[in-house]
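Participant: Below: sequence and its predicted model.
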Amino acid sequence: MKKSFKLILILSVFCLFGFDTVKLSNIINKSAKITDSGERIAYISSVFKNVPYKDNTLTGNSDEKEVLVINLKEMDCFTFLDYVEALRLSASPDDFVMNLKEVRYFNGEVTYKSRKHFFTDWVSGEQNSVKDITPELPGGITVEKFINRKSKNKNWLKNLPHTMRMITYIPSEKFDKDVLRLLQTGDYIGTYTDKQGLDVTHTGIFIRNEGGEFLRSASSKFMKVTDYPFEKYVNGVKGIIVLRNK
């Protein structure tokens, strides 16, 4: 593909949602100067603070063809992480598009079947930009789950298989100052659920700054990307799963 045509394609994708590509380039250029990956994630994610929450922004399902969606004007908790991680890995808008494919889809294949629908999908493929550090933290519990199996004869996502997966999480009652000290800014956090067939019900980013520790996420409660006191959040959920950039 010729470079000029590729650039036009990229611009058309962004313009579809009215996104300022100059702003995108500025974000990438500034983040590239931040050598610490966690701090880079903190900076990139801060750019999206107060962006409105909206679920189901991705197209495609078992009956409809999947297309690559880049909507930086509104997002849910999972697409928020998609965009932040793809931007972390990028040195240009071209890189961002390619990295988003790799972050959101297995082998970068833009299909509904290949989409990483579940949080732990991020660490189940062969080429991952993050790793699961939950087993390294104190107090973890490992359970066997059949991801996507809602009941004996029904899946959460129809026409997609279920997958047996061993999942380690830190129960909220085991979360203490020792665990908190081991978390790093930029860690990706999944809110563990004991619902059959699901790994998490919410995702966000751990942020530590002069104000304390926070979960930064696209929140359906507050209807925007916002920061929430981390310990208070963990105390109100079943537990957490922690992924960290490599």
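Facilitator: That came through fine.
Participant: from here on, contacts and neighbour counts on C-alpha atoms
Facilitator: Will do.
Participant: Look at stretch 205-223 and report the distance between its end residues.
Facilitator: End-to-end distance for stretch 205-223, by C-alpha to C-alpha, to the nearest Å: 16 Å.
Participant: With stretch 189-207 instead?
Facilitator: Span of stretch 189-207 from end to end, C-alpha to C-alpha: 10 Å.
Participant: again with stretch 88-95
Facilitator: End-to-end for stretch 88-95, by C-alpha to C-alpha: 10 Å.
Participant: List the buried residues for that stretch?
Facilitator: 88-94 (16 or more other C-alpha atoms under 10 Å).
Participant: same thing with stretch 145-157?
Facilitator: 145-150, 155-156.
Participant: same question, stretch 187-194
Facilitator: 187-193.
Participant: Same question for stretch 98-105.
Facilitator: In stretch 98-105, counting by 16+ other C-alpha under 10 Å, buried: 99-105.
Participant: returning to that earlier point: please list the members of the buried residues of stretch 187-194 that lie in strands.
Facilitator: 188-192 (DSSP state E).
Participant: Widest-spaced pair of these?
Facilitator: Tyr188 and Tyr192 (12.5 Å; C-alpha to C-alpha).
Participant: and the nearest residue to Glu173 once chain neighbours are set aside, how far is that from Ile170?
Facilitator: The shortest distance from Glu173 to any non-neighbouring residue, by C-alpha to C-alpha, 6 or more residues apart in numbering, is to Asn235 (7.5 Å). According to C-alpha to C-alpha, Asn235 stands 11 Å off from Ile170.
Participant: In addition, the following structure is provided for comparison:
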Amino acid sequence: MRTAFSVALALAMVACDSAREGEARPAAPPESGAIASPAADPATASLDTIPGTNWTERDWAVLEQKVRWAAGRGLDTVPMGTAVAELGRTFVGATYTPGTLEAPGDEHLVINLRELDCVTFIENVWALNRFLRSEGVSGLADPAAARSAYEAHLRAIRYRDGVLAGYPSRLHYFSDWLTNHEDRGHLRLITASLGGVGDAEPIDFMSTHPDAYRQLADPAFLQAIREREAYLNGRGPRIYLPQPAIAAVEGDIRDGDLIAATSTVGGLDIAHTGIALHVDGRLHLLHAPLVGRDVEISELPLADRIAGISGQDGIMVARLTEGD
């Protein structure tokens, strides 16, 4: 996957790796509530846009359908991890599209529930569950207010401290995404308790590859990224679980835990992300893999999958808290 194309689109945060060669594409689970998620056709993309918003009618239909499905199954009453895993399964078959956040113009909140990458998949599943628990089905009665509420949930997830203040405020590095949410009380990093070890390699991929990011042509943005990298490096070693140790602790990882596959690329922290899901007694990955594929449940158990990918060497694991 380490092509110029993938670098330009995603390597700093959404470096969603290609699925292992030959992996099957599982079907959506029965009664999953999945709906068609066609890729946007440039010739018709504007035809279903809701005027004055960043939404399309198709995105609104996905939100409404998913919230009603989740409410009907009581996902607002179960642990957050369980809800994330169950609602995440309904996206199996949805289109993987890289670079959906790299929209033209100034940084703005991108709404796209039809096309997902490995990070926006997690963000939208979590945001949908937050909407379910705070607004619920009754909140759908006022579509404009519902869209505004969903935007607030997604903004709180995607941007540092929930504040959209230009390109550097987006949580580009996924280890930054994780630690920022831990600092805010939204999740708990549990890698250390699983036997994780320290990785002191500096994070600097974005600042050392500025040509891969059009926004970094702005010297102020590039400086802000350098400062954030320095902050992350100053926090000390990141704790990760090496690939050979994953299988032994599968039972301690719960469905709905967030999985970040660590990268072997210099300066890059995370290569891929997904949601933990046990299948037939083994830990698998519910995720959105690289171009040409769909959201899927990995055919191989997570430990075996990572062993077969040279660009990954372990995982970080996070558990969402009940409050958010």
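Facilitator: Structure received. Remember, predicted model here, so these are calculated numbers, not experimental data.
Participant: What would you report as the TM-score here?
Facilitator: Laid over one another, the chains give 0.83 as their TM-score (TM-score structural alignment, normalised by the length of the first structure), with 233 aligned residues with a C-alpha RMSD of 2.6 Å.
Participant: higher neighbour count, Asn235 and Ile170 of the first structure?
Facilitator: The residue with more neighbours, out of Asn235 of the first structure and Ile170, is Ile170; 24 against 14, by other C-alpha atoms under 10 Å.
Participant: Determine which residue in the second structure is aligned with the more buried one, please.
Facilitator: Matched by TM-score structural alignment, Ile170 of the first structure corresponds to Leu241 in the second structure.
Participant: Tell me the secondary structure at its match.
Facilitator: For Leu241 of the second structure, the assignment made with DSSP: H, G, I helix; E, B strand; the rest coil gives strand.
Participant: residues contacting it?
Facilitator: Neighbour list for Leu241 of the second structure: 191-192, 194-197, 314-316 [criterion: C-alpha atoms under 8 Å, 6 or more residues apart in numbering].
Participant: Out of the residues you listed, list just those in strands.
Facilitator: 197, 314-316.
Participant: Most neighbours among those residues, which one is it?
Facilitator: That'd be Ile315 among those, by other C-alpha under 10 Å, with 28 neighbours.
Participant: what's the counterpart of it in the first structure?
Facilitator: Aligned counterpart of Ile315 of the second structure in the first structure: Ile240 (TM-score structural alignment).
Participant: Would you confirm that that match contacts Ser172?
Facilitator: Yes. Contact criterion C-alpha atoms under 8 Å: Ile240 of the first structure and Ser172 qualify, at 7.3 Å.
Participant: Quick check: neighbours shared by the two?
Facilitator: Val234.
Participant: Could you report the distance from the spatially most central residue of the second structure to Asp204 of the second structure?
Facilitator: The second structure has Val119 as the residue nearest its centroid, 2.1 Å off, counting by C-alpha atoms, centre = their mean. From Val119 of the second structure across to Asp204 of the second structure, the span is 19 Å (C-alpha to C-alpha).
Participant: Show me where the first structure has its strands.
Facilitator: 130-132, 141-147, 149-151, 154-155, 163-171, 188-192, 200-209, 212-219, 224-229, 239-245.
Participant: returning to what we had before: export the buried residues of stretch 98-105 of the first structure to JSON lines and tack on distance to Arg40 of the first structure?
Facilitator: Shown next, in JSON lines, are the buried residues of stretch 98-105 of the first structure (distance: C-alpha to C-alpha, whole Å):
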{"residue": "Asn99", "distance to Arg40 of the first structure": "16"}
{"residue": "Leu100", "distance to Arg40 of the first structure": "17"}
{"residue": "Lys101", "distance to Arg40 of the first structure": "20"}
{"residue": "Glu102", "distance to Arg40 of the first structure": "19"}
{"residue": "Val103", "distance to Arg40 of the first structure": "17"}
{"residue": "Arg104", "distance to Arg40 of the first structure": "19"}
{"residue": "Tyr105", "distance to Arg40 of the first structure": "22"}
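Participant: doesn't Asn26 make contact with Ala91 of the first structure?
Facilitator: No. Look at Ala91 of the first structure against Asn26 with C-alpha under 8 Å: they stay out of range, at 10.6 Å.
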